[in-house]
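Q: pasting a predicted model and its sequence here:
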Amino acid sequence: MTEPITYTVTFEEGGWTARDHSKRVRGVAVASNLTQLERELEEAHEWAWPENPPPVNFVLDLPGELTAKVEAWRDERRLAELHAARSLRMGEEVVAELTARWSEPDAARITGLSKQRVHQLKKSYQSKSKADA
């Protein structure tokens, strides 16, 4: 795979501007939004390197402390996703143990979940257990 070309992207004079500091691409690309900018650069790469176009990579140069805030939020979002996945696994296991002893309505009452959610978690655990076997 071809090494990606990394563009530094800034918002200048009402539009997004991309510059390649590696000098593999000369000039700049300008667009009104980031999606359009990425699309235009990908098309330019396909035209310039028809056999194996390099991927487009953006480094956003945002004003002031926005970069740090965006990165902090992304880190928090990743942690939340990890916690959500772990919570789901634990929920499936707990519900499986509870429903092995008591009814789904009782398991719902114990966990504070709806009966429907308890049923979903139970089925999810069972299907994963069958797949692992």
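A: Structure received.
Q: going by C-alpha atoms from here, please, whenever you check contacts or count neighbours.
A: Fine.
Q: pick out the residue nearest the middle of this structure.
A: Centroid check for the chain by Cα atoms, centre = their mean gives R78 as the closest residue, at 8.2 Å.
Q: just list what the helix or strand harbouring it packs against, helices and strands only.
A: Assigned by DSSP states H and E, R78 belongs to helix 66-101. Counting contacts by 3 or more Cα pairs under 8 Å, 6 or more residues apart in numbering; DSSP states H and E, helix 66-101 packs against helix 104-111, helix 115-132.
Q: another structure for you, compare them:
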Amino acid sequence: MRGIITYVVTYENGRWVSRCPSGEVEGVGVASSLSQLERDLSEIHAWAWPENTPAVEFTFDLPEEVAGVVAAYHRQKELAETHARRAAELAVEAAKTLTSHWSEPDTARLMGLSKQRVHQLKVSV
């Protein structure tokens, strides 16, 4: 077996508990931390499927007030990453455009960057 096995994880009685709703792994996993739970499940996968060990993936079943905060964080993080990628693309475009008109030092001043960074942007592919 290769691929990913997804576990639904909850926090119960001071412990993280995993269940495999698809049935590839029976029973529940219990650990005091998520990293320990992931290590334990990875070891079970390696033992059960030594040739094609599937990865571990978690889906969290959290209380509504916590789940909302986590979901909002993930949405904002994704937006920030999208904006950062676009800003990086625009930095290259701006550096190449501006240096076709002015020197790298003047372009650096206009962009609020170092001369070295403008040069890196200008020569990037």
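A: Yep, it's here. Quick caveat, the model's predicted, so the values are computed rather than measured.
Q: TM between them?
A: Comparison of the two superposed chains (TM-score structural alignment, normalised by the length of structure 2) gives a TM-score of 0.85, and 125 aligned residues with a Cα RMSD of 1.9 Å.
Q: that older thread, for the helix holding R78 of structure 1, which residues meet the burial criterion?
A: 91-96, 98-99 (16 or more other Cα atoms under 10 Å).
Q: ok, average deviation of it from structure 2?
A: On superposition with structure 2, the mean distance recorded for helix 66-101 of structure 1 (mean Cα distance after the TM-score superposition for structure 1) is 1.6 Å.
Q: angle of that helix against helix 115-132?
A: 90 degrees (axes from the mean of the first three to the mean of the last three Cα atoms, to 10 degrees).
Q: what is the orientation angle of helix 66-101 of structure 1 with helix 104-111?
A: Using the same axes, to 10 degrees: helix 66-101 of structure 1 against helix 104-111 is 130 degrees.
Q: any idea what the residue nearest to the centre of structure 1 aligns with in structure 2?
A: Matched across to structure 2, R78 of structure 1 falls on E78, judged by TM-score structural alignment.
Q: how near is that match to A71 of structure 2?
A: Between E78 of structure 2 and A71 of structure 2 the computed distance is 11 Å (Cα to Cα, to the nearest Å).
Q: now swap in W16 of structure 2 and tell me
A: Separation of W16 of structure 2 from A71 of structure 2 (Cα to Cα) stands at 19 Å.
Q: give me the buried positions along the strand ranked longest in structure 2.
A: The single longest strand within structure 2, with elements called by DSSP state E, is strand 4-12. Neighbour-count burial for strand 4-12 of structure 2, counted by 16+ other Cα under 10 Å, picks out 5-11.
Q: pretty sure A91 of structure 2 contacts L121?
A: Yes - at 7.0 Å, A91 of structure 2 counts as touching L121 under the criterion of Cα atoms under 8 Å.
Q: how about P105 of structure 1: what's its closest non-neighbour residue?
A: Closest residue in space to P105 of structure 1, ignoring its immediate chain neighbours: K115 at 5.6 Å, by Cα to Cα, 6 or more residues apart in numbering.
Q: ok, now which ones touch that neighbour?
A: 104-105, 107-108 (Cα atoms under 8 Å, 6 or more residues apart in numbering).
Q: go again using 7 Å as the cut-off
A: Neighbouring residues of K115 of structure 1 by Cα atoms under 7 Å, 6 or more residues apart in numbering: 104-105, 108.
Q: among the residues you listed, name the buried ones.
A: For the contacts of K115 of structure 1, a burial check counting by 16+ other Cα under 10 Å picks out 104-105, 108.
Q: reformat those residues as a markdown table; add distance to A48 of structure 1.
A: Formatted as a markdown table, those follow (distance: Cα to Cα, whole Å):
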| residue | distance to A48 of structure 1 |
| --- | --- |
| E104 | 61 |
| P105 | 63 |
| A108 | 60 |
